[in-house]
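Q: This is the structure alone, sequence omitted:
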């Protein structure tokens, strides 16, 4: 299959919508990462997404919509969900809701009676979904388990020849996937951290929100309610190690041929005397989250790199999402400096 590379003009959005209507798979931009879209009501189209990604069939897909009205036929929208949608949609929040009987493919839900739903901030993609006329599935547009794509070039690296088209709207802004909140639990529970924080959601709901992202294992026969809960995610082929900024001096002495470093500008300015390959995470947490996956992908493609050392960030707000993705990418491996835990 030859993959079309489409720009962000109205005519190419219409072309992408026609491909979706024909049951094809199209990569699309969001504010978080690029997604892999197909008609969520068409089982054959959804199967193509699993095939392109190499994704396990019991790993549910997020259902992405262009408007709340487009969502109503498929799920039951509670008062709590309405509050969250009003506050955070369009945006980086995915909400798990009960499906209406017979209305959502079991391929999308992983066989569960719940669906994860989101309306992205990217206006181009919302117009694409509205023009297509149906919700689309929207997992990240990468090979299953690998770092998520934050540019169209990243998508092409993994998906050229496997999908019908890629719609290019430039780099994403957030850089890590959306927060996932389970509203079917007894107490609203975060299943994946993202840009929308626990505190923000609790304020909107006026009630407790539980962080359910602490490490836990699902048995082989259990289906996760959200992506990223059961299977290996965000991981390059190269070895990744997390380092505490307090261990920077020790890390600099430890580095050798084959090592690369990903750190913020403040640390890299202290690194000028070293000839080690490096990648800037920027000047703040927002920029670090935006640049994380791009750096992991870059060094993963460099034959001379064997190990990637990546700076941890303060574990607050968006830092929780950043550190969560980094922990998964590294498999929990730490640089064993004096401050490593």
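A: Perfect, thanks for sending it. Just so we're clear, the structure is a prediction, and the values are computed from it rather than from any experiment.
Q: Could you use CA atoms for every contact and neighbour count after this?
A: Fine.
Q: Kindly list the longest helix within the protein.
A: The helix that spans the most residues within the chain, counting by DSSP state H, is helix 285-300.
Q: Packing partners of the very next helix or strand once past it?
A: Remark: after helix 285-300, the chain's next helix or strand is strand 307-311, criterion DSSP states H and E. Judged by 3 or more C-alpha pairs under 8 Å, 6 or more residues apart in numbering; DSSP states H and E, strand 307-311 is in contact with strand 239-243, strand 259-263.
Q: returning to what we had before: what about the longest helix of the chain, distance to the chain center?
A: 12 Å (C-alpha atoms, centre = their mean, to the nearest Å).
Q: So which bits of that helix are buried?
A: Buried residues in helix 285-300, counted by 16 or more other C-alpha atoms under 10 Å: 285-297, 299-300.
Q: Who are the contact partners of the spatially most central residue of the chain?
A: Nearest to the mean C-alpha position of the chain, counting by C-alpha atoms, centre = their mean, stands residue 177 at 2.9 Å. Neighbouring residues of residue 177 by C-alpha atoms under 8 Å, 6 or more residues apart in numbering: 32-33, 92, 194.
Q: coming back round to it: nearest to residue 207, out of the helices and strands packed on strand 307-311?
A: strand 239-243 (34.4 Å; C-alpha to C-alpha).
Q: tell me what the host helix or strand of residue 85 is packed against?
A: According to DSSP H and E, residue 85 maps onto helix 79-88. Contact here means 3+ C-alpha pairs under 8 Å, 6+ apart; on that basis helix 79-88 packs against helix 198-205.
Q: okay, now the one to match up with it:
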């Protein structure tokens, strides 16, 4: 079973595992990540093995600073402006790979682009100490609910990994926003911890929505973030025996019959809702209910990212190979 160590005592052990081609579950401001040295094929393969992740799905590479990022990828002026505005933080940029970048091909899944992010806190310090980027998808079994606490990581992956670094509950609670600059436009590939309006304010451009055919960025499988229970969206009523994921003040009809209830934000605060989403889905899934009914959540701001995750949780389940 994985050892859980606090951020104050885990650095040396985490470095030793990464240097040895192993994986480490680490806290970031978004969700917990399952990290390995992005230049080490053995370590990257262990990520796929532990998660049961399809080989065609690329990984985000995490960097310590902009200089490290520019050794890996080619930045256009607009992408660099976005990095300077939002790094470190929950923004991932999809960029052309630079020749001689050193990133193992498993990270990019054969694409000629790479997804890059600069995390805050322990993750950034760990990368700086290692001196190499970390590949780090969310620290959960592929397609399942992302982990926002060390305990959730251990409950899911504890038998498959050796170390979970405990940094407490993650403050953002959603994965990063992923964007790609395409000439004079910016495409939103995955909504996340930075609202689209904030990106538009920096670029002065309206974000284009949707990805081209094929997988271009991590986390774009149709079925993703899925609990064991079925998920029913925009619930106006609750059927007896269902669990209820609520939002705001008003309740769905028949809510008293819910097998379990969690309210993402009683005050209707979308930032609070984002930070609670995955943990509450996990709690409701553990209630034993066959279905989780989800009350409507507005689409503005971080609501876009919350609804994206819920749509994927509710989608027909993909096969993993």
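A: Cool, the structure landed. Since we're looking at a predicted model, the values are computed, not measured.
Q: TM between them?
A: Remark: TM-score between the superposed chains equals 0.91 [TM-score structural alignment, normalised by the length of the second structure]; 314 aligned residues with a C-alpha RMSD of 2.2 Å.
Q: residues in contact with the aligned residue in the first structure for residue 204 of the second structure?
A: Matched to the first structure by TM-score structural alignment, residue 204 of the second structure sits across from residue 206. By C-alpha under 8 Å, 6+ apart, the contact set of residue 206 of the first structure is empty.
Q: switch to 10 Å and redo it
A: Residue 206 of the first structure sits next to 80, 200 when contact means C-alpha atoms under 10 Å, 6 or more residues apart in numbering.
Q: same question, the one 3 residues further on
A: By C-alpha under 10 Å, 6+ apart, the residues touching residue 209 of the first structure are 181-183, 187-190, 197-203.
Q: and if we set it to 8 Å?
A: 187-190, 198-199, 201-202.
Q: give me the number of residues near the residue nearest to it when sequence neighbours are not counted?
A: Leaving aside its sequence neighbours, residue 209 of the first structure sits nearest to residue 188 (C-alpha to C-alpha, 6 or more residues apart in numbering; 5.0 Å). When neighbours are defined as other C-alpha atoms under 10 Å, residue 188 of the first structure has 23 of them.
Q: Looking at the second structure, name the residue matched to residue 188 of the first structure.
A: So, by TM-score structural alignment, residue 188 of the first structure is matched to residue 186.
Q: what comes up buried for the strand or helix carrying that match?
A: Element membership for residue 186 of the second structure (DSSP H and E) is strand 185-190. Across strand 185-190 of the second structure, burial judged by 16+ other C-alpha under 10 Å covers 186-190.
Q: I'd like those residues laid out as JSON lines, including distance to residue 117 of the second structure.
A: Formatted as JSON lines, those follow (distance: C-alpha to C-alpha, whole Å):
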{"residue": "186", "distance to residue 117 of the second structure": "17"}
{"residue": "187", "distance to residue 117 of the second structure": "16"}
{"residue": "188", "distance to residue 117 of the second structure": "15"}
{"residue": "189", "distance to residue 117 of the second structure": "14"}
{"residue": "190", "distance to residue 117 of the second structure": "13"}
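Q: hang on, the earlier thing: distance check, the match of residue 204 of the second structure against residue 274 of the first structure.
A: Applying C-alpha to C-alpha, to the nearest Å, the value for residue 206 of the first structure to residue 274 of the first structure is 51 Å.
Q: do residue 225 of the first structure as well
A: 45 Å.
Q: what's near enough to touch the aligned residue in the second structure for residue 312 of the first structure?
A: Alignment note: residue 312 of the first structure maps to residue 296 in the second structure; criterion TM-score structural alignment. For residue 296 of the second structure, the contact set (C-alpha under 8 Å, 6+ apart) comprises 233-236, 247.
Q: from these, which is closest to residue 15 of the second structure?
A: Nearest member of the contacts of residue 296 of the second structure to residue 15 of the second structure, counting by C-alpha to C-alpha, is residue 247, at 40.8 Å.
Q: Tell me which residue of the first structure matches up with that closest one.
A: Under TM-score structural alignment, residue 247 of the second structure pairs with residue 264 in the first structure.
Q: Could you pull up the residues touching its match?
A: Residue 264 of the first structure touches 280-284, 288, 311, counting by C-alpha under 8 Å, 6+ apart.
Q: swap the cut-off to 7 Å and go again
A: For residue 264 of the first structure, the contact set (C-alpha atoms under 7 Å, 6 or more residues apart in numbering) comprises 280-283.
Q: what about the second structure, which of those residues hold up?
A: Retained in the second structure by both residues aligned by TM-score structural alignment, their matches' C-alpha atoms under 7 Å are the following of the contacts of residue 264 of the first structure: 280-282.
Q: any idea where the strands of the stretch 101-250 of the second structure begin and end?
A: 113-117, 134-135, 163-166, 177-182, 185-190, 208-209, 230-232, 243-246 (DSSP state E, counting those that start in this stretch).
Q: Trace residue 165 of the first structure over to the second structure, please.
A: So, by TM-score structural alignment, residue 165 of the first structure is matched to residue 163.
Q: One more: residue 298 of the first structure?
A: Using TM-score structural alignment, residue 298 of the first structure pairs with residue 283 in the second structure.
Q: same check, this time on residue 21 of the first structure
A: Per TM-score structural alignment, residue 21 of the first structure is aligned with residue 19.
Q: Show the contacting residues for the nearest residue to residue 290 of the first structure once chain neighbours are set aside.
A: Excluding the flanking residues, the one nearest residue 290 of the first structure by C-alpha to C-alpha, 6+ apart is residue 175, at 3.9 Å. Counting by C-alpha under 7 Å, 6+ apart, residue 175 of the first structure makes contact with 32-33, 150, 289-291.
Q: before we move on, what about residue 130 of the second structure?
A: For residue 130 of the second structure, counting by C-alpha under 7 Å, 6+ apart, the contacting residues are residue 15.
Q: Tell me how far the counterpart of it in the first structure lies from residue 231 of the first structure.
A: Taking TM-score structural alignment, the alignment pairs residue 130 of the second structure with residue 132 from the first structure. Distance of residue 132 of the first structure to residue 231 of the first structure, computed by C-alpha to C-alpha: 31 Å.
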